[in-house]
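Student: using only what follows, build the 3D model:
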Amino acid sequence: MKVADYLISSLGEQGVGHIFLDLGGLNDAFMPALTGTSGVRPIVAAFEGGAAYMADGYARAGGGLGVCMGIGGPGVLNMVTPLTAAMTDRTPVLAISGEVARSWEGMGGFQDASGAGIDDISALRAVTGLSVSLSSPAVVPHHLRHAMTHALTQRVPTHISVPVDVQRADIDATWHRIGRDLVSPAIVDERALANLAAALAEPDHQRIVVLAGPGVLHADGTAQLRAFVERFDIPVATTLSGKGLIEEDHPLALGVFGYGGSRWAIDAIRSDDVDVLIVVGSGLSQRDTLQWDPAMLPSKRMAHIDPDPLRIGRTWPSEHAVVANPATALAWLLEFVDAQALDSGRAARRAFLDTVRGRGPRHLRAEDTTSDAVPMHPARAVSELRAAFPDDGVLCVDSGAHRAWFAEYWDVRQPGTHYSLTNLGPMGGAIPLGIGVQLARPQQPLLVATGDGCMLMHGMELHTAAREGIPIVVAVMNNSSYGNIYYRAHAMGPGPERLTDIAGMDWVGFARSVGADGERVEEPTEIAAAVSRALATDGPYLLDLVIDKTHPTPVGPWRQRQREWEDND
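Tutor: Take a look at the predicted model:
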C-alpha cells in the first residue's frame, strides 16, 4: 500500500473515527485514503486552527487520540495556538502535515517548510511533545508509533511532517494497536500511599478535604473518587479544569476552588480547620490555587497524587508526594486505609462541612440568578440555560467573561460533561472544540457557551457543523463588547472603552448565512423555549442572548487575591 493509506488505516485501527483537516496540495495524496478507509470520517474545517481544536475536543470526550491535518507551512502553523492549548491542558492530539518533496528541500520551492526551508518542524517543537519528519518510507512505522505513543502516554500534542513523495511511496507494514495498559498504566507507589494511609489514621488528622483536578478524568477515575469520598464522608472540591468530576449537587461537593470558585470550596479549603488536603490530578497552577494563596495550605499535612512527578511540588512541597495513577491510588486507599480510624473522624468532617455550608449559599451573589433586568443579567441567563438543558448535556465553555459566569452558575450534574480550554485560554476555541466533543459523544446534547468576541475569531466553524449536520447549540453571550477587557478599559476612560466595542453584528443572520439556524433572545423568560427549539433542531442552532456587560464577574475572591499579590510585590 501507499504510505498515505498506511497512515490513515493505522489511525483507524487505533480507534480514531474522525480526522479533522483543511485541504491543500501538499496533502492531496491523503484524500483517497481519507474518503475510502472504513470507519474513518474526514471532517473538513473552515480553518486549520479549528481542525486542531476539533481534534482536541474529540480526544477529551472520547478518551483517545485526536487527529488533525493541514499542509506544511501556513497550514500547520495555523494550528500553533490550539496545539499549545492542548499542551497546557494535557490533551493527546496528533497533527499531520504534508511537506514538499525531498528533492525540493531548501531550493526555494513554494511553501517549503521542511527543515531546510521555513522549518515548521522545529517551530512546533516548542508547543508539542514531539515534532519529526517522516523522511523515508522505512521510518514511517517507527515514527508514527512513537508519535502516537508519546501523545497518548504523556498527554501532549505531537506532530509528524510527511513529504509528498513519501506519502506516495509504497510500504509493507502492519499496525499493532497501542494498548490501554501502556496508555494509562495502573502505576502506584504503594510505599508512599502506605505513608499517607498511616497519616490519615492519626486521630488529629481527621478533618480531610480532597481537591481534584482533571488528572482524575484523564485516568477515568471519577467512580473511584466518588467511592472514596462517600465511604468516609470527605468533602471534595475541584479545580475549574476538573469541574464536575463529582456532581455539583452531591452532598459532599464543595464546587470549584480557585478562579471561578464557589463560596463553599473557597471557604473550606482556606479554613484553618483543615488538617489534611489531598490534591489529586492537579498541577496546582495559578488559577487552581487562587493566585497561589498560601491560605489553602492545610494545618498539618498536604498529599499530592499525580502520575507526573514534575507536577508534584511545582507550587508547594507536600508531606506526601505520591506518584500514581489517580484512579489506582484512590482505589488503593479505599481498600487499604484504616477504615475504623477514618470512620472515627466522620463526625468532625460532617460538622466542618455543615459549618462551611451554614455561612451562605454555594454560589457567590446567588440573588443575581433571579434578576429580571433587561438587557439580561448574565447570572440569570446562565441559570435559565442550566434549567432548560438536560442533566446529561455537555457544556463547552469559551474564554472570556462568560467563563466565570458559567463556572459559578452552571451546575454539572454528570461527571465528564464540562470542557474548556482552561490553562492557555484562547478565545474562540469552544465552537470547534464542541464539534469534536459532539462527534465523540453523539448521544448527548451539547451546548457551547461563547461570546461575541469569540465568535469573531472562530464563528465560521458553524459552517462546518452545518455542512456535516452536527447538532450543537451555541449560546452567544452577546454584550456587544470584549467583556473581560471592557471591565478594565472602562476604568481608563472613554477612549480605551471604545476599543472594546463590537457593534453591528447580526449573529442570527450570520448563523443562517452559513447553513445553521438561530434566534435572538432578549428576555430571560424566553430562554427555556428557545433552548427547546434548539434541541429539536438536527443541525447547529445559535442563541443570541442579549446581556448587560456592566455586571462584574462573580470572582470576588480571585480579584482580592490578585490585589494582594500585586501589593506584596
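Student: all contacts plus neighbour counts: C-alpha atoms, from now on.
Tutor: OK.
Student: count the neighbours of residue 340 for me.
Tutor: 10 (other CA atoms under 10 Å).
Student: immediately after the helix or strand it falls within, which helix or strand?
Tutor: Residue 340 is part of helix 339-343, with elements assigned from DSSP states H and E. Toward the C-terminus, helix 339-343 is succeeded by helix 346-358 as the next helix or strand (DSSP H and E).
Student: okay, buried residues for the helix or strand just after that following helix please.
Tutor: As assigned by DSSP H and E, the chain's next helix or strand after helix 346-358 is helix 378-388. Neighbour counts over helix 378-388 (16 or more other CA atoms under 10 Å) mark 378-386 as buried.
Student: stretch 73-93 now?
Tutor: Using 16+ other CA under 10 Å as the test for burial, stretch 73-93 gives 73, 75-93.
Student: what distance separates that stretch from the centre of its chain?
Tutor: The chain centroid and the centroid of stretch 73-93 are separated by 13 Å, computed with CA atoms, centre = their mean, to the nearest Å.
Student: between the two ends of that stretch, how far is it?
Tutor: One end of stretch 73-93 to the other measures 19 Å (CA to CA, to the nearest Å).
Student: here is a second sequence; please produce its structure as well for comparison:
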Amino acid sequence: MSREIKEEVQLNTAQMLIKCLEAEGVEYIFGIPGEENLEVMNAIADSSIKFITTRHEQGAAFMADVYGRLTGNAGVCLATLGPGATNLVTGVADADSDGAPVVAITGQVGTERMHITSHQFLDLCKMFEPITKRSKQIVRPDTVNEIVRLAFKYAESEKPGACHIDLPVNIAKMPVSIGEKPLEKKIPPKEHADLSTIEDAASEIFKAKNPVILAGSGAVRGNTSKAVTEFATKLKIPVINTMMAKGIIPFDNKYSMWTIGIPQKDYVNKIIEEADLVITVGYDIVEYAPSKWNPKGQTEIVHIDARPSHINKLYQPVVEVVGDISDALYNIMRRTSSKAEPVKALEIKAKMLAEHESYAEDNGFPMKPQRILNDVRKVMGREDIVISDVGAHKMWIARHYNCYEPNTCIISNGFATMGIAIPGAIAAKLINPDKKVLAIAGDGGFMMNDQELETALRIGTPIVVLVFNDNNYGLIKWKQEEQYGKSCYVNFTNPDFVKFAESMHAKGYRVEKAEDLIPTLEEAFKQNVPVVIDCQVDYEENLKLTNHLKEIYGNI
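Tutor: So this is what the prediction gives:
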C-alpha cells in the first residue's frame, strides 16, 4: 500500500509576511513599490490581496487610515526605505492620533550595512516609534508571524492606532523554517464594567439636575449609536458630540445638540457650560481638550469608556465606568430614572435650527459655506459618506453638516491633517461602492494630494470632490484676522480646476451661481469617473461668525 506524501513548500520571509497578512483578513495594501521591497511585491502578486498603487506614499497612508477608521480592521500601507518611508509619516501619525488601526510596512537596507553610513538608510523603527503603538524590525525569518500578529493586535485594540513593521531586503529573501505558519487571529471577549461603578454612575445621574452627554470617537468605534440614542431618549439627557462622533445620535433626534469643537464659543458651549454633570461616552481628550469645556476643573464628570480616563488635571471623573460602552449604558439606564425635559437646551437647539435654516435660500455668490453645506446635506443620503479635509471648511462642516449615522462624516480632528480628503474618499469608495462618497476640501488641501485623482480613475472609484475655492489658506487667514486684525502670507493662485480634472481624464464642473450646486452634485454622482466641482466660497462669513457668536453668547 502506498501513500502520497505532500511536501511542504518552503517560503521566504516576504512570502510568509504576506501569508500572515492574508490570515489577518487584509484585502488591500496601499503603497508604492520600491527596490528594497521587490521580494514583498512578488509575494503580493501571488496572493489574494489587492495592491493599490498610489501616486504618493502619503496618499497610501491616508487610504489605510480611512480604511481602518471605517472598517475597524487595520488598513495596510507599504513603502520602500528612506524617502518612501518618510513620506508615510504624516498619514501614519494621523491614524495613530485619530484612533484608526493601520499597519505600515517599510523596506530597509540589508542588515549587513546598517552599522555604517549607507545609501537611503534611516533607523525607521526609531523614526516611527513616537507615532505608533509598536515599531518592530524583522531580523530573523522565524519571527515574522509573531511580529505581524503583534502589529495587528496592537493596531486594532482600543484605542486603535498605527503599528510599523520594517523588513530589511536581505531578510526578506531568507527562507523560513518549514512548519512555520501564520498565527491565528484571536478576538478577545468584551470586558464589562464593574457593577459598583455602574451603580455609582447611576447615582450621580439620578442626583444631577442638568446633565449633558459628551460623546466622542470611542463611542463610534464601539458601535454604540443605538445604546447612546436609547439612553439619551429615555433619560431625556441632551447629547453633544465631538467632530469625530458626528451621527452617534441622529441629528434630528430631539436630544441631539449637534457638534462641539470649533475654536469659538458656540451655542452648544452654553449647554455644556451650564451642566452640573457631564457624562463622557467614548470621549478622547485629543479631540476636544477639557480646558475648552471645563476650564476651572469644577464640572463633575462621569467617564464611560472601554479605557480608563486620561490623566489631565481638568479631567478628573468622580466615577469611571470602564468596559463595553453599550453594556454599561444599558445597565446604568436600568438603575436610574428619567430627568425633566431639558428646557434650556431644547430652547438653544431651536435657535440653532432657526439660524441654520435661515441660509437655505441664500442665493449670494460666491456661495456662503452655510448654504453650500445645506445643499450638500440635501443631496447626500442618510448613509452616504463625506470625507472632510482640514481648513476653514472643516469648521463649517462641523457646525453645519449634521449626520443621521456614525461614520458618515469623517473628520481628522486628532492630528487634523490637510490632504486627507481625496485619498480618504478613495478608501471609503472601495469599501462602500454603492454609497455616494464626497470629499470636501479647501483649495489648499486639495492641492496637497490631488495626484490621487489618477489613482481613483485607474482603480474605478468614482468619487466626487467639492473644492471650496478662495485662493487662501482660509483657516489661518481667519485666525490671523481674529488675533491681529490682518493677514499675511496665506494667499495663492489656483489652476483651472475644471481643466485640471479633465487633464486627468476625470470630469470637472464649475458652479457659477448658488442655484447650480444641487443639480451639479446630482449630475456628478451619476458619473463613472472621478469628478471635481469648483465652487467659489464667500469666506467673509468666517469673521462674521466670530463676531456673531461674541454678540449672542451672553444672551443665549
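Student: what would you report as the TM-score here?
Tutor: Overlay of the two chains. TM-score (TM-score structural alignment, normalised by the length of the second structure): 0.90; 540 aligned residues with a CA RMSD of 2.7 Å.
Student: okay, the buried residues of helix 378-388 of the first structure in a markdown table with distance to residue 141 of the first structure next?
Tutor: Converted to a markdown table, the buried residues of helix 378-388 of the first structure look like this (distance: CA to CA, whole Å):
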| residue | distance to residue 141 of the first structure |
| --- | --- |
| 378 | 51 |
| 379 | 52 |
| 380 | 54 |
| 381 | 51 |
| 382 | 48 |
| 383 | 51 |
| 384 | 51 |
| 385 | 48 |
| 386 | 47 |
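Student: ok, these vs residue 194 of the first structure, which is closest?
Tutor: residue 386 (42.0 Å; CA to CA).
Student: the second structure: which residue goes with that closest one?
Tutor: When the second structure is aligned by TM-score structural alignment, residue 386 of the first structure is paired with residue 377.
Student: residues in contact with the closest residue in space to that match that isn't next to it in sequence?
Tutor: Once flanking residues are discounted, residue 377 of the second structure sits nearest to residue 401: 6.6 Å by CA to CA, 6 or more residues apart in numbering. Counting by CA atoms under 8 Å, 6 or more residues apart in numbering, residue 401 of the second structure touches 373-374, 377.
Student: state the distance from the counterpart of residue 401 of the second structure in the first structure to residue 68 of the first structure.
Tutor: Residue 401 of the second structure maps onto residue 410 in the first structure when the alignment is built from TM-score structural alignment. Counting by CA to CA, the gap from residue 410 of the first structure to residue 68 of the first structure is 31 Å.
Student: could you do residue 263 of the first structure as well?
Tutor: 40 Å.
Student: of the two, which one has the most company?
Tutor: Each of residue 263 of the first structure and residue 68 has its neighbours counted (other CA under 10 Å); residue 68 has more, 30 against 23.
Student: my guess is the more buried one contacts residue 94, does it?
Tutor: Yes: counting by CA atoms under 8 Å, residue 68 of the first structure does reach residue 94; the two are 6.4 Å apart.
Student: leaving out sequence neighbours, find the closest residue to residue 456 of the first structure.
Tutor: Per CA to CA, 6+ apart, closest to residue 456 of the first structure is residue 428, 7.6 Å.
Student: so what's the one you found up against?
Tutor: Residue 428 of the first structure neighbours (CA under 8 Å, 6+ apart): 398-399, 450, 453-459.
Student: equivalent analysis for residue 304 of the second structure, please.
Tutor: 279-282, 320-323, 325, 328.
Student: same deal with residue 107 of the second structure?
Tutor: 34, 36-37, 79-81, 85, 166-169.
Student: for these, which ones persist in the first structure?
Tutor: Counting by both residues aligned by TM-score structural alignment, their matches' CA atoms under 8 Å, the contacts of residue 107 of the second structure that remain in contact in the first structure are 36-37, 79-81, 166-169.
Student: got CSV for the residues you listed, with distance to residue 311 of the second structure and neighbour count too?
Tutor: Converted to CSV, those look like this (distance: CA to CA, whole Å; neighbours: other CA atoms under 10 Å):
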residue, distance to residue 311 of the second structure, neighbour count
36, 42, 21
37, 41, 25
79, 35, 30
80, 37, 28
81, 36, 28
166, 32, 26
167, 36, 30
168, 38, 21
169, 42, 24
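Student: tell me the one of those nearest residue 502 of the second structure?
Tutor: residue 79 (29.2 Å).
Student: what lines up with the closest one in the first structure?
Tutor: By TM-score structural alignment, residue 79 of the second structure lines up with residue 70.
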